[in-house]
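Asks: The sequence isn't on hand, but the structure is:
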């Protein structure tokens, strides 16, 4: 069983995935491949999975207060004294003894107004909230990966575009020099082409620098340097209306669900603070053995059982302050729910608007490229006939370059914006994307610890194996 739990947890434990350790292959890497690698590699996910396991343990800690507390003590005591009295004629007498004692003690909470059970319920709600926070972190990691992937694709295409443009400008420069030799153009035309070529080289250097930076961002997100990346051929399914996006976001976004669980935990906190003002009943027992090490004839043993009732009367206002504090925390969580709902609606609307804008930009850039290409071809032919100058050709060429660059950027923005819409709705997860990864099961560890097993129990030993396996990866 422990091995099965490890298999469920290992995807989000403390290890870099096998994919992250492998060298980049020559085959093209798809966006789905990159997302899978990021899911297995992300240190942020590893960190928050560990925080979830810590929250799971809070349930076990709270549950332990409802169980017997058993302990043992052992001591060896040497006592000595000296005294003088009339019976000794004023002579100082010495007395000493060495005793060994061993004992057992046990206590059981019988009644505390439900405070301990409320603590267990609050811990469970905190676990549910932490699970939702983990989903939110997962969305951040995957969206960051999409952005990194598309930045590399975009910048690589722009570098190639700049190289092609540089070759074209070099041909234009050679043509200008040839025409200058036969007197068709002036030295100014040649200088204009030379300036354009130098500017093209500078722009290529900038584009290459941007590509290098994007590759570093990709490596940080995915776990390895990018090889040949495939531009996505399609887009994830996105609702057609902004109202639908907002409605789904309010229903399913993990941030909102996390706050709802936090409110319920705070409600339990208020009830627990009230219960702390009531009486507590405890059953206690003890048993001990005492032996005089200086006298083999002396030996005693005995025990006691008691049922005690206690209730605080006055603690300097501490209990009242704790009650008011718990109520304030609950009210703060309620206010947070309202603010989170508005934020999620705003983010959903912004994401959908950004997606619609990117699509419109992509359509416009396609039309711009078509018109700019026709204009460039026409200006170049007219220049051959002498009715256009070299400057006219260079301007038309730059317009075409800008249009093509805009389309590349718009395409990258469209893909990123589509995944941003999914994230705003709370749907950008490994499960919803159907990534080929071993998905982290947030219930696997919880199911092992929720009954608060001790290390020597069968389940406790299974937990030891799980944690050792996690630590080795």
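Replies: Nice, I can see it. Owing to the predicted nature of the structure, the values given are computational and were not obtained by experimental measurement. Numbers count the residues shown, from 1 in each chain.
Asks: drop to CA atoms for contacts and neighbour counts, all remaining ones
Replies: Fine.
Asks: Which parts of the chain are helices?
Replies: For the chain, the helices defined by DSSP state H occupy 2-9, 18-21, 31-41, 43-64, 115-181, 187-222, 242-252, 254-275, 318-384, 390-424, 430-433, 442-449, 458-472.
Asks: Please compare the first structure with the one that follows:
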């Protein structure tokens, strides 16, 4: 047994849990293969980020209900019981003397109050439109989050694949160098090589063992990222059979991105929201008209006195001077509108840049694959030839080690380029807004972003049929 081999065995034993399962991949053992599509499905179903943003969407839906409620009558009640006590002083008009009498009065009152805004310059209806636009923007942001989750899962899947293959290459490198070291020692014993050749092989073995440790550390990090991104530890990850279908050209991809990317859609909604905000700020100068009614009962305990009655009030109010506040609000709304418009243009540029970057990475990866395939082929022939020549004494141990190192680097570069190609292809889908569970036809439960909105958009009461349906939906979601 070579000196370096017990060290390798010990390092291999450190791969516990998920890493032990991963070792079966490089060893070729039979295990249930997990495809990229299955990993994406798991990531979608277990993503806390998607669930978080679905809750954000439900909160935005409720904003519509609250804006609708502002147009409806408001009915409320009030009740109170009051105890008054003290001393009353009276002066006799005949004698001019002051007399004091203690008193205690207990009264109860109850009232019903109803009010409704008849006119507010259209502000409340504008707030409904604003809330609806916010809902549409939040839906687009949810799709963007979904794309982030799926792209992260793709990257995690491929990085584990890359790390696994690199560990396998490093293990094979250690094995080959170990064999060369043993051969150098045998040849040294018979006087064919010097002690220098043995030392060179020993140094290369130590370096290979160090590189293997680094590769195993990279694998452990990749496994943790996979666990977070997908929700489970990786096990026997299968090489993707091919790349996803991409747009015909980069120009087509940019056109698709401008039309359908969720971040652009969300930015467009923010522009509309800002424009509605300007209209709301302008409506603050208009008068408002409200109607209110009150009916109540007041009764004093222990006495026969009581009062019943009500009132109806039609009121109007409007601003005259507020210290320049309304002008400031209008200017602020205009600035926010301009900001949203500029942000939209910037988002379009960033999305198009992302498409161009993804295509550039794809072209680089494909060119690298072609070059590295040729390099691997040539390096394999060279390594075999140098090794045969070394057995005949025409090459030194250092020549063999150098040839083996060239072959290892070529294989490693080829594997990395293949991983980069797959990641770049899915990045193109993400940059065009097509990396979604629906577009990828993942076998996941369909999510209807409008289902909750349809139940709450009319601000139903808890006693209405729609309100009871909403309660059933919340219970099914585990929210009640």
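Replies: Yep, it's here. Model, not experiment: these values are computed from the prediction.
Asks: nearest to residue 97 of structure 1, of the helices of structure 1?
Replies: With CA to CA as the measure, helix 43-64 is the member of the helices of structure 1 nearest residue 97 of structure 1 (40.3 Å).
Asks: So which residues make contact with that closest one?
Replies: In this structure, residues lying in contact with helix 43-64 of structure 1 by CA atoms under 8 Å, 6 or more residues apart in numbering are 12-15, 39, 116-117, 119-120, 123-124, 126-127, 130-131, 134, 137-138, 141, 442, 445-446, 449-452.
Asks: now stretch 229-247 of structure 2
Replies: If you take CA under 8 Å, 6+ apart as the criterion, stretch 229-247 of structure 2 is touched by 18, 21-22, 24-25, 31-36, 39-40, 42-44, 46-47, 149, 152-153, 156-157, 160-161, 223-224, 226-227, 253, 422, 425-426, 428-429.
Asks: Report the buried members of those.
Replies: When these are checked for burial by 16 or more other CA atoms under 10 Å, the buried set is 18, 21-22, 25, 34-36, 39-40, 42-44, 46-47, 149, 152-153, 156-157, 160-161, 223-224, 226-227, 253, 422, 425-426, 428-429.
Asks: hmm, back to that, what's the ChimeraX syntax to select whichever of the contacts of helix 43-64 of structure 1 are buried?
Replies: A single ChimeraX command selects the buried members of the contacts of helix 43-64 of structure 1 (16+ other CA under 10 Å):
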select :12,13,14,15,39,116,117,119,120,123,124,126,127,130,131,134,137,138,141,442,445,446,449,450,452
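Asks: follow-up on the earlier one: residue 90 of structure 1 is nearest to which of the helices of structure 1?
Replies: With CA to CA as the measure, helix 318-384 is the member of these nearest residue 90 of structure 1 (56.2 Å).
Asks: how close does the residue positioned nearest the centre of structure 2 sit to residue 48 of structure 2?
Replies: Nearest residue to the geometric centre of structure 2 (CA atoms, centre = their mean): residue 145, 4.0 Å. For residue 145 of structure 2, the distance to residue 48 of structure 2 equals 11 Å [CA to CA, to the nearest Å].
Asks: so which helix or strand takes in residue 24 of structure 2?
Replies: Using DSSP states H and E, the element containing residue 24 of structure 2 is helix 18-27.
Asks: helices and strands around that helix, which ones?
Replies: Here helix 18-27 of structure 2 touches helix 123-189, helix 195-230, going by 3 or more CA pairs under 8 Å, 6 or more residues apart in numbering; DSSP states H and E.
Asks: so where is the longest one in structure 1?
Replies: So that's helix 123-189 of structure 2. Mapped onto structure 1 using TM-score structural alignment, helix 123-189 of structure 2 spans residues 115-181.
Asks: Mean deviation, the matching stretch versus structure 2?
Replies: Compared with structure 2 after the fit, stretch 115-181 of structure 1 shows a mean deviation of 1.0 Å (mean CA distance after the TM-score superposition for structure 1).
Asks: Find the nearest non-adjacent residue to the residue mapped onto residue 111 of structure 2 from structure 1, please.
Replies: Superposed on structure 1 with TM-score structural alignment, residue 111 of structure 2 falls opposite residue 103. Nearest residue to residue 103 of structure 1, sequence neighbours excluded (CA to CA, 6 or more residues apart in numbering): residue 288, at 3.9 Å.
Asks: Now do the same contact list for the one you found.
Replies: So residue 288 of structure 1 contacts 101-104, 301-303 (CA under 8 Å, 6+ apart).
Asks: Can I get the buried part of those residues as one ChimeraX selection?
Replies: Burial among the contacts of residue 288 of structure 1 is assessed by 16+ other CA under 10 Å; the matching ChimeraX selection reads:
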select :101,103
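Asks: returning to that earlier point: and the helices and strands packed on helix 18-27 of structure 2 as a markdown table, adding distance to residue 355 of structure 2?
Replies: Listed next are the helices and strands packed on helix 18-27 of structure 2 as a markdown table, based on distance: least, CA to CA, whole Å:
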| stretch | distance to residue 355 of structure 2 |
| --- | --- |
| helix 123-189 | 14 |
| helix 195-230 | 23 |
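Asks: for those, which one sits closest to residue 352 of structure 2?
Replies: Residue 352 of structure 2 lies closest, by CA to CA, to one member of the helices and strands packed on helix 18-27 of structure 2: helix 123-189, at 15.3 Å.
Asks: what's the spacing between that closest one and its chain's center?
Replies: Counting by CA atoms, centre = their mean, to the nearest Å, helix 123-189 of structure 2 is centred 15 Å from the centre of its parent chain.
Asks: That one versus helix 48-69: what angle between them?
Replies: 180 degrees (axes from the mean of the first three to the mean of the last three CA atoms, to 10 degrees).
Asks: Check which helices and strands helix 123-189 of structure 2 is in contact with.
Replies: The contact analysis (3+ CA pairs under 8 Å, 6+ apart) places helix 123-189 of structure 2 against helix 18-27, helix 36-46, helix 48-69, helix 195-230, helix 262-283, helix 397-431.
Asks: What residue in structure 2 is paired with residue 342 of structure 1?
Replies: Residue 342 of structure 1 is assigned residue 349 in structure 2 as its aligned equivalent, the criterion being TM-score structural alignment.
Asks: sorry, that was for residue 333 of structure 1
Replies: With TM-score structural alignment defining the correspondence, residue 333 of structure 1 maps onto residue 340 in structure 2.
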